[in-house]
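A.B. asks: next comes the sequence, and after it the predicted model I'd like to discuss.
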Amino acid sequence: MAPLFFLHIPKTAGTSLRYSAHEVFPKEKIFMLYGKDSPTTHPFANELMYYRQGVGIGEQLRLISDYLVEHEIAFYSSHMSAAYLPCFDPGRAFSLFRSPCEQVLSYYVFQKRHGRTSQSLEEFIEEPRNQNVQTHSFGSADLERIALVGILEEYEAFVARLNRRFGLSFKSVHKNARSLASRLAGPKPSPALRAYIERLNGSDMDLYRRAASRWSVLARAAA
């Protein structure tokens, strides 16, 4: 059986889901890819992606896919879309989305807190690499074909549905959540700036609307 594929969109409570996965699956059955030398990145992925010379991205994806199958990995998670892996099964995939403006603001605060940017919010949102992050992370996956999509605003209900869909026992924890002080000190964009952020992230707005619509359909069907 293919792993469960978590298509982890940055700043959408994915850390909480990863934390739950470690309580449900044995360590050796979890495979994560989160950047060079990250403590969460699987050793095989770290060596292959960042230290092995002369291996193109296509071959890297094939080798990771083979590893997942051969080692009967149960849970895969990464900001790099699992949809690019040859073994990807949309019927065993799930993802969580967030209102684009709130996702951008959270992403900005995260980057600022970790010293990855010294830009103002106005400067940060103009960088193309900081736009439509949810769309880029979701990659080539088909929103209508993956097994479960949810929205952060319905996080507890999403975790409950995830558990029912795949027979899991994930907890509705909130890891990496910002403190009240952090939220109060965070950026407070004007309505005009919020509208501008939405225009800059048109692909994410469309993706989020589609995800919210599908979630509503699932919620009505379960009612």
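C.D. replies: Okay, I see it.
A.B. asks: switch to C-alpha atoms for all contacts and neighbour counts from now on
C.D. replies: Fine.
A.B. asks: other SSEs contacting the helix ranked longest in the chain?
C.D. replies: Criterion DSSP state H: the longest helix present in the chain is helix 202-222. Judged by 3 or more CA pairs under 8 Å, 6 or more residues apart in numbering; DSSP states H and E, the packing partners of helix 202-222 are helix 100-113, helix 133-138, strand 148-151.
A.B. asks: give me the contact list for the shortest one.
C.D. replies: Strand 148-151 is contacted by residues 93-99, 143, 158, 162, 208, 211-212, 214-215 when judged by CA atoms under 8 Å, 6 or more residues apart in numbering.
A.B. asks: now stretch 174-182
C.D. replies: Stretch 174-182 has contacts (CA under 8 Å, 6+ apart) with Ala13, Thr15, Ser16, Tyr19.
A.B. asks: try it against this one:
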Amino acid sequence: MSLFFVHIPKTAGTSFRKGAERYFSPERIVYDYGANSDATSPLVKKFLYDDQPDFWQFKQSLNNPAMIAGHVLIARFASLWGVGNTITFLRDPLQRIASEYEHFVRHMNYKGSFKEFYSDRGMRNRQRRALYGVNLEAIGFIGLTERYSESLEMLNDRFATRIPEREDNQGKPRLEDEYEFDEEDLVELRKLNRRDIELYQYASALFDSRYEMFKSNQPWAHACLVEATTESVSGWAWWAGERDAPLEIELLVNGELASTVRAVEFRQELCRLLPPRGGYVGFNLPVKLSPLDTVQCRVAATGQRFPPSPRRIEETVK
């Protein structure tokens, strides 16, 4: 099994990468930090930064790496390594961008102001762009910078590793220290990074749910309520890890058990991410509901609820 690490800048990724190097050894990690980066592995440059990149030949040329990592979008390697083996860390978006600004000033001789930096279109919503096109619920593991110790505890348990905790490449004396913002910057930052803020809030709710299951010694299910209308409820679910058994899903309407279904239907749109069971992980329930109702699903075997909060029914468009 090889891991794919989406290293989003200034999310404790360097600490994780250095810890992984110590555990796996640097020779077993393949890096993709861009064509001009000294850190990028030779095979990456040979196969992926040519006139005609050949991703399949690239993978075939590797000798059982423990991990591939880099400042790349999740879509770059998820179809080769599988979404279940994909990991990343997220951070409070405003803290992350302040940290990245300081990094640019210290290490890249950036001369612009903080406002000029965060106003640049390329610096907005960077976490969402890195994970675009993949549901958070499907990703093998999402850690939080602010809860790095707990994240590493769960990650090591999930992948049977012992990656040590480190604190590298920090702009502040301590990871838990927070940057402070002027009110004008705060308002503008929140407006420009609204999608990242929403992403982080949802990821935090998923993290809380997963950590609760972890502490209760219960298996985690990657599970998503995709659609909930007045006529049907649908989604997908599978066990984290190597378990291949289908999940039984309970539908809760206004907090009450309404129906059960097995997640065994084919979800073609997931197949590019190499989900388990060949993509036969979906469920669909015909229902009769009103826009005033709320729905939530529950994994019958463990009680895990998804989404983390009940969702109000959407009006069906005729």
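C.D. replies: Done, it's in. All values reported here derive from a predicted model rather than from experimental measurement.
A.B. asks: one step back: pick the most buried one from the helices and strands packed on helix 202-222 of the first structure.
C.D. replies: Scoring those by mean neighbour count under mean count of other CA atoms under 10 Å gives strand 148-151 as the most buried, with a mean of 24.
A.B. asks: read off where that one ends up in the second structure.
C.D. replies: The alignment of strand 148-151 of the first structure onto the second structure (TM-score structural alignment) covers residues 141-144.
A.B. asks: mean distance between that stretch and the first structure after superposition?
C.D. replies: Taking mean CA distance after the TM-score superposition for the first structure, the mean distance separating stretch 141-144 of the second structure from the aligned residues in the first structure is 1.4 Å.
A.B. asks: which residues in the first structure form helices?
C.D. replies: Under DSSP H, the first structure gives helices at 14-24, 43-50, 57-70, 100-113, 121-124, 133-138, 155-166, 180-185, 191-200, 202-222.
A.B. asks: and among those helices, the most buried is which?
C.D. replies: Greatest burial across these, using mean count of other CA under 10 Å, falls to helix 133-138, with a mean of 22.
A.B. asks: for that helix, which helices and strands make contact with it?
C.D. replies: Using 3+ CA pairs under 8 Å, 6+ apart, helix 133-138 of the first structure is in contact with helix 202-222.
A.B. asks: okay, and the helix it packs on goes to which residues in the second structure?
C.D. replies: Going by TM-score structural alignment: helix 202-222 of the first structure matches residues 194-214.
A.B. asks: comparing that stretch with the first structure, how large is the average distance?
C.D. replies: Looks like 1.1 Å for stretch 194-214 of the second structure (mean CA distance after the TM-score superposition for the first structure).
A.B. asks: how distant is that stretch from the center of its chain?
C.D. replies: Centroid separation for stretch 194-214 of the second structure versus its chain: 10 Å, with CA atoms, centre = their mean, to the nearest Å.
A.B. asks: ok, stretch 163-178 of the second structure next?
C.D. replies: How far stretch 163-178 of the second structure lies from its chain's middle: 20 Å, per CA atoms, centre = their mean.
A.B. asks: list the buried residues in that stretch.
C.D. replies: Residues of stretch 163-178 of the second structure classed as buried: Ile163, Pro164, Arg166, Glu167, Gln170 (neighbour count, 16 or more other CA atoms under 10 Å).
A.B. asks: what does the match of helix 202-222 of the first structure contact?
C.D. replies: With contacts defined as CA under 8 Å, 6+ apart, stretch 194-214 of the second structure is touched by 90-93, 125-128, 136-137, 142-144, 150, 154, 190, 219-220, 304, 308.
A.B. asks: export the helices of the first structure as TSV, with columns for distance to Ser78 of the first structure.
C.D. replies: Below are the helices of the first structure laid out as TSV (distance: least, CA to CA, whole Å):
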stretch	distance to Ser78 of the first structure
helix 14-24	10
helix 43-50	11
helix 57-70	12
helix 100-113	16
helix 121-124	23
helix 133-138	9
helix 155-166	18
helix 180-185	26
helix 191-200	25
helix 202-222	18
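A.B. asks: among those, which comes closest to Met80 of the first structure?
C.D. replies: Closest approach to Met80 of the first structure among the helices of the first structure is made by helix 133-138 (5.7 Å; CA to CA).
A.B. asks: what range in the second structure matches that closest one?
C.D. replies: The aligned range for helix 133-138 of the first structure is 126-131, by TM-score structural alignment.
A.B. asks: got it, and stretch 93-113 of the first structure?
C.D. replies: Taking TM-score structural alignment, stretch 93-113 of the first structure hits residues 86-106 over in the second structure.
A.B. asks: and the contacts of the matching stretch?
C.D. replies: Outside stretch 86-106 of the second structure, the residues touching it (CA under 8 Å, 6+ apart) are 3-13, 78, 110-111, 114, 117-118, 123, 125, 127, 139-146, 171, 178-179, 189-190, 193, 196-197, 200, 203.
A.B. asks: let's see 6 Å
C.D. replies: 3-6, 10-11, 110, 139-145 (CA atoms under 6 Å, 6 or more residues apart in numbering).
A.B. asks: farthest pair in these?
C.D. replies: Greatest spatial distance among those (CA to CA): Tyr110 and Gly140, at 35.3 Å.
A.B. asks: more neighbours, the two?
C.D. replies: Between Tyr110 of the second structure and Gly140, Gly140 has the larger neighbour count (other CA atoms under 10 Å), namely 21 against 14.
A.B. asks: neighbours of the residue nearest to the more buried one when sequence neighbours are not counted, how many?
C.D. replies: Distances taken as CA to CA, 6 or more residues apart in numbering put Gly84 closest to Gly140 of the second structure, at 4.0 Å, once the chain neighbours are dropped. Using other CA under 10 Å, Gly84 of the second structure has 22 other residues around it.
A.B. asks: so Gly84 of the second structure makes contact with Glu137?
C.D. replies: No. Using CA atoms under 6 Å, Gly84 of the second structure is not in contact with Glu137, being 10.2 Å away.
A.B. asks: show me what contacts Val187 of the second structure?
C.D. replies: With contacts defined as CA under 6 Å, 6+ apart, Val187 of the second structure has no neighbours.
A.B. asks: please consider this matter closed, and thank you.
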